[in-house]
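Participant: sequence first, then the predicted structure, then my questions.
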Amino acid sequence: MSDQEGADWIPPDADLSRPSAARIYDYLLGGAHNLAADRAVAQRLEAIQPQVAAVARRNRAFLRRVVRFMLEQGVRQFLDLGSGIPTVGNVHEVAQAVDPAAKVVYVDYEPVAVAHSLMLLKDNPHAEAFEADATDTEAVLGSESVQKLLDLSEPVGLLAITLGHYLPEVRGVFGTYRDALAPGSHFALTHLTNDFAVLRDPKIAETMRSTQDSIYPRSRDEVLALFDGFELVEPGLTTSANWRPDRLAAVVDPEEDGLYAGVGVKP
C-alpha cells in the first residue's frame, strides 16, 4: 500500500516525513497502517537485529494474555496508554470477546494511530480513543473519554505496553496514574532494556533517534521501581514471552526476548 492509497486513514495535518514508533511497530506486526518513512526505519532495525519483529510479536501476545488475566480477576475497564495503531487482537477485541460491556479507552499522541482507532471504534459504544500525551496525566485522566467510560472508583486495568522506554522521566508519570486508581486495579507494562543481548546494540537506540520517539532503555532495578505501590503477581518481573505463557508456547531465553514485562495489583 502506498502512502497515497492509505490517505483515508492519514489525518490531513499529519507529518508524513517523520517516522513514529506506533507506525514502525505496526509494520513489524505485519500491519498496513504505516508510511514509507516508518518502513525505512523498521528495515534498518531489522538489518541491525533480525529478531526485532519477533520481539514485537511476543510483546503483542503478552498484551493479549494480560488482558485475559485481568478479566479473570474481575477487571472490566481498561486504560491503554500509548496504545498505538489497532491491529488484530487489540484490547477491546480481547476484552469484549469475554464481556461485550467491557470498556476500553485508548490514548496515543500519534495522529495516525488515533485516527485509525476512531475509524475502528465508530460503532463501538464501549471503546473510545483520543489524542493526548500520556505524560500529561491531568489531560488524560480529566478527558471526556475517561470521564464518560471509566469509573475510577472501581478497578481499572492500566496498560503501558512499550511506553516507558520512550519517556525520559517515567516513574512520576506512572505514580500519578497509580494514585488515581482504585484498590484492585492492575498495572501491566513492558519495557526495553539493555540487560539482554537481543536489543543491546547501541545502533538500535541511534536509529530510533531519527524518529519522533527516542528510547531510554532501563535496567531491571529501574523497571522494578515503576511498580512502586503495586504488588507484583506471579511470576514477578520477567520477560514478555515468559510471563504466564500459553501452555504450548516455547520457552524463550530472556537474552532473546528483550523486554521486561510484569503485572502489579494495587492493594
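Facilitator: Done, it's in.
Participant: from now on I want contacts and neighbour counts done on CA atoms only, so please keep to that.
Facilitator: Will do.
Participant: show me where the protein has helices.
Facilitator: The residue ranges that make up the helices of the chain, judged by DSSP state H, are 21-28, 36-48, 52-72, 91-98, 111-121, 137-141, 144-149, 171-180, 202-208, 220-225, 254-257.
Participant: most tightly packed of those helices?
Facilitator: Most buried of those, by mean neighbour count (mean count of other C-alpha atoms under 10 Å): helix 21-28, with a mean of 24.
Participant: included below, for side-by-side comparison, is a second structure:
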Amino acid sequence: MVSVPFWRLLDSEITYDAAQNLAIEEAILQAKIKGFVPPTIRFWRNRRAVIVGYSQDVYAEVNLEVCAREGIQVVRRFSGGGAVYHDLGNLNYTIVMDTDDPLVRGLDVEKSYRVLCSGVVQGLKYLGFNSNEVALISPGNIFIRGKKVSGSAQLRSRNAILHHGTLLVNSDIKMLESVLAVYDEKLRKNCSSACSPTTRVSDELGREVGISEIKRVLIKGFEESFKINLKVEDITRLEEECASRIYREKYSRNGGYLILG
C-alpha cells in the first residue's frame, strides 16, 4: 500500500501587513532550503497593498499618487512576475517544496507551473465551476470564462521552490484598476505587466463567497491534485525569528523593499 505524503498547512493569518507577510515567505523558503520543515502550503492575506515583481520599475507599474492618497502599501517582492493588488478579499497561497519532490522532479518551469496551479484549478471545480469554464494560461494565470482570477510567480533557490499566487475572491476590482498602471491607457505604455480582463470568484458564481469556503475547496483541491494529506500546523519559532530578521533588513523603511506605507 502506497503511503500518502504529509504536507504542512499554515493557515493562521498572523499579520495583514504585506511587508511582514513577504518576510515570512522568505523565512519559510530558507527553512525549507535547510531541511528544517516539510513541504508547506500557506494561506495568507494582506490589507490593501500593491506588490511589484523583483525586477519591475515601480514608477511604471503603479499609480503611486492613488496609493499615497488611499493609504495603500506598496512593496517589492523577492520573486519575479507582474504587479498585483491585494486586499482582504483576495486570498494568497504559497507552496514551498524541494526541487526534487516527486511532484515536480524533472519538469521544466512551465510544466511545474501547470502542476502547482492544478490544486487551485481543482478547488474552483469543487466550488461549482465546470472544466470548460476554468483555464490555466501559461505560465501560471488562471482564468474563469475568459477573465483572469489568479496569477502566480515562482522563485527557485538552491534545492527549493517557492510558488505563490493570488485568488480574487471578493476584491475591490475598481481599486485594483485604479492603482495598477497597466489598466490606465495613459500610463500603461511603459508597463511590463500584462493587461488582462479580471473577475472575482464571487461574481462568476453569482453569490457571495467567503474566504473560509475558498480555503476549504482549495485544501481539497491540493490534496487531490498533489495526492497528499495536509496537516494544520503553526509556523516554527525558527521561521518566526528568521522572518523578523528579514523584515528588519529588507522590508523596513531603510531596507529598500518597502516603497510606500
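Facilitator: Looks like it arrived, so ask away. A quick note: this is a predicted structure, and the numbers were derived from the prediction, not measured.
Participant: can you calculate the TM-score here?
Facilitator: Once superposed, the chains reach a TM-score of 0.29 (TM-score structural alignment, normalised by the length of the second structure), with 129 aligned residues with a C-alpha RMSD of 6.0 Å.
Participant: closest one to residue 81 of the first structure among the helices of the first structure?
Facilitator: Checking those against residue 81 of the first structure by C-alpha to C-alpha gives helix 137-141 as the closest, at 9.1 Å.
Participant: how close does residue 91 of the first structure sit to residue 144 of the first structure?
Facilitator: Distance of residue 91 of the first structure to residue 144 of the first structure, computed by C-alpha to C-alpha, to the nearest Å: 20 Å.
Participant: re the thing from before, could I get the helices of the first structure as CSV with distance to residue 192 of the first structure?
Facilitator: Compiled in CSV, these are given as follows (distance: least, C-alpha to C-alpha, whole Å):
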stretch, distance to residue 192 of the first structure
helix 21-28, 13
helix 36-48, 14
helix 52-72, 10
helix 91-98, 21
helix 111-121, 21
helix 137-141, 22
helix 144-149, 28
helix 171-180, 15
helix 202-208, 11
helix 220-225, 9
helix 254-257, 10
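Participant: tell me which of those helices lies nearest to residue 263 of the first structure.
Facilitator: Minimum separation from residue 263 of the first structure across the helices of the first structure (C-alpha to C-alpha) falls at helix 52-72, 7.7 Å.
Participant: one step back: and of the helices of the first structure, who's closest to residue 231 of the first structure?
Facilitator: With distances scored as C-alpha to C-alpha, the stretch of the helices of the first structure nearest to residue 231 of the first structure is helix 220-225 (10.7 Å).
Participant: other SSEs contacting that closest one?
Facilitator: Under the contact definition 3 or more C-alpha pairs under 8 Å, 6 or more residues apart in numbering; DSSP states H and E, helix 220-225 of the first structure sits against no other helix or strand.
Participant: from memory residue 66 of the first structure sits against residue 189, does it?
Facilitator: No - using C-alpha atoms under 8 Å as the test, residue 66 of the first structure is too far from residue 189 to be in contact (9.5 Å).
Participant: now the common contact residues for the two.
Facilitator: Common contacts of residue 66 of the first structure and residue 189 (C-alpha atoms under 8 Å, 6 or more residues apart in numbering): residue 263.
Participant: can you show me the helices along the stretch 51-200 of the second structure?
Facilitator: Taking DSSP state H, counting those that start in this stretch as the criterion, the stretch 51-200 of the second structure contains helices spanning 58-61, 64-70, 109-127, 173-179.
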